[in-house]
Every structure is written in C-alpha cells, then in structure tokens.
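[1] Predicted structure and sequence below. I'll ask about it afterward.
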Amino acid sequence: MAKAGGGEGACLCGAVRYRVRGALSAPVACHCSQCARTSGHHAVMASCADADLDIMAGDPLRWYASSPSVKRGFCAQCGGNLFWKDAGSDVIYVTAGTLDRPTGLKLSAHIFAGSRADYYDIDDELPRSDAW
C-alpha cells in the first residue's frame, strides 16, 4: 500500500527533519546484516523519488558509504538512521520508523530474510526473499 501524500519525519533529536512530497511505496523489512548494524534490528524502509525528498532541517545530516554504490544518511547528533540510497538510482529509501504518525503505510515484504538474526522469527505471511 503506497501513501499518496508522502509525509514528514525526523530523527530522534529532531535536528534532521524531512518532507516527502510524492508517494511513498509500501515499506519492506530488510533483514541484511548492514541494516541490522545500522538500526540494531531489521530496518523497515519505504521509497520515494529522490526529487520528492526535501530536507527541511538537516545541519547534522551525514552520509556514510556502506558499500561502493550505497550510502546511508544519519543524524550526526543523535545517530538516527534516516535514509538509504543507491548511487545509480533516482529513488531514496526512508526508514519508516522516522515518519510522523500516522503513516498510512502497511508492510509489504521481507528481503534478505535468510540473513535475519537468530533471536527472532518472521511470523507473518508476507512475501519473503533472500535477495533484494
């Protein structure tokens, strides 16, 4: 389920605040080890067009290259995990937990499900894959 109106969100301390003007995709839960290390668990992200993301307040926004083509946006003040971006794409992923509520979104799938940590199970009937 996509959210037509986008939404607004922020990091934990509020120093980085953003607005999504366009539609957000239905979020996916990523169980890869990189998402686990940046979020402390699996990460749930919804995508939008890169051009539809406005950073309204973002002085402490920093980008970390987690692989040759991927960068992750986070708040240097509170450490909040905010964005995931593939350099060759015009799409950016927003961590769903940073969106102001209500989001109007529903989880749609699990990716890298075979990489999930051993302390939890995936207990729903949503589609799963071991890749992107």
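    That came through fine. Just so it is clear, the model here is predicted, and its values are computed rather than measured.

[2] switch to C-alpha atoms for all contacts and neighbour counts from now on
    Noted.

[3] Geometric centre of the chain: which residue is closest?
    Closest to where the C-alpha atoms of the chain average out (CA atoms, centre = their mean) is T95, at 2.6 Å.

[4] take a look at this one as well, against the first:
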Amino acid sequence: MHRGSCLCGAVKIAVDGDLPRPNACHCVAYRKHGGHYGASLEIPCAALRVEGEDLVGWYQSSEKVRRGFCGICGSTLFWDPIHRDWAAIAMGVFDGPTDTFLSVHIFVSEKGDYSEIADELPQNET
C-alpha cells in the first residue's frame, strides 16, 4: 500500500499494489499547472482510493483531460484523462519511498528553456 497527501493533508490517497515507473512530462500545460515539468504515474482507477475527494478541485484543461488539485492548499494531485479507467498521480503526493524511478521524458519539444535533461532516459518529442 502506498499512501500520500496534498501539502495541507486535507486530501489523502492510497494505492493498492506496486507502483509503475513514472514519466517526466515537460508539456506547457503541466509546467503552467505545477510550476515545472511534472513527474506522475498511471494507476488503474480501481487501485486508487481518495479521502477528502469532495475537496479536490478540477480544471478542464482540454476536451479530453482534466487536472485535479487540492481546493484548500492548491497542491497538484491528478492528471485525469476523461473516459479512461486510469488516472495519473503526481509523484510529489506520495509520502515516503515509492520504490520506483523515472522511465521516460515526454513532450520534450515543449520543455522550458531554463532546464536541461541530464539523464540517459529516453526522450519523446510528444
């Protein structure tokens, strides 16, 4: 079981099972939502439990995607592709070790000019 919360602790999550390897998304939307590139991992909705779900605010960032955040402290929590059976959880939400490591950089064509990707992981333009 992996647990986590937002900055103020009002929204808590629990994930059953092992965590998959996360990706690092450099898209403009993620950078604007979270302040920098974002690291997140995809979890089947059935494996995710959310306490304080009524405090989660949602922003519809495109026709197909909404982004979840704590309505109290503003912490970035979720990237949710509507009409799918999975959701992405921001890695910063997890408390304690996750026992996983980044797998890939995505949307590097939109990467901010202030940062460099210095690891050997694969880089996808989109």
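    Great, that's in hand. Being a predicted model, the structure only gives us computed values, none of them experimental.

[5] From K85 of the first structure, how far off is the residue nearest to the centre of the first structure?
    Counting by CA to CA, to the nearest Å, the gap from T95 of the first structure to K85 of the first structure is 11 Å.

[6] Wait, Y93 of the first structure touches F83, no?
    Yes - counting by CA atoms under 8 Å, Y93 of the first structure does reach F83; the two are 5.5 Å apart.

[7] Compare these two and say which one has the larger neighbour count.
    Taking neighbours as other CA atoms under 10 Å, Y93 of the first structure and F83 compare with Y93 leading, 24 against 21.

[8] What residues in the second structure pair up with the strand or helix carrying that one?
    Element membership of Y93 of the first structure, judged by DSSP states H and E, is strand 91-95. Residues 86-90 of the second structure are where strand 91-95 of the first structure aligns, taking TM-score structural alignment as the criterion.

[9] so how much does the matching stretch differ from the first structure once superposed?
    Here the mean offset of stretch 86-90 of the second structure against the first structure after fitting is 0.5 Å, by mean CA distance after the TM-score superposition for the first structure.

[10] circling back to that earlier point, helix or strand right after the strand holding Y93 of the first structure?
    Sequence-wise, the next helix or strand downstream of strand 91-95 of the first structure (DSSP H and E) is strand 109-111.

[11] Quick one: residues in contact with that following strand.
    27-32, 126-132 (CA atoms under 8 Å, 6 or more residues apart in numbering).

[12] Could you single out the nearest of the residues you listed to A49 of the first structure?
    Nearest to A49 of the first structure among these: P27, at 14.0 Å, using CA to CA.

[13] give the contact list for the closest one.
    V44, M45, A46, S47, A96, L105, K106, L107, S108, A109.

[14] Please repeat the previous calculation with a cut-off of 10 Å.
    1-2, 43-47, 93-96, 105-110 (CA atoms under 10 Å, 6 or more residues apart in numbering).

[15] can you give me the strands in the first structure?
    For the first structure, the strands defined by DSSP state E cover 7-10, 17-20, 28-30, 43-49, 53-57, 61-67, 70-75, 81-86, 91-95, 109-111.

[16] Make JSON lines from those and add distance to D121 of the first structure to it.
    Compiled in JSON lines, these are given as follows (distance: least, CA to CA, whole Å):
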{"stretch": "strand 7-10", "distance to D121 of the first structure": "28"}
{"stretch": "strand 17-20", "distance to D121 of the first structure": "32"}
{"stretch": "strand 28-30", "distance to D121 of the first structure": "13"}
{"stretch": "strand 43-49", "distance to D121 of the first structure": "15"}
{"stretch": "strand 53-57", "distance to D121 of the first structure": "33"}
{"stretch": "strand 61-67", "distance to D121 of the first structure": "26"}
{"stretch": "strand 70-75", "distance to D121 of the first structure": "26"}
{"stretch": "strand 81-86", "distance to D121 of the first structure": "23"}
{"stretch": "strand 91-95", "distance to D121 of the first structure": "21"}
{"stretch": "strand 109-111", "distance to D121 of the first structure": "12"}
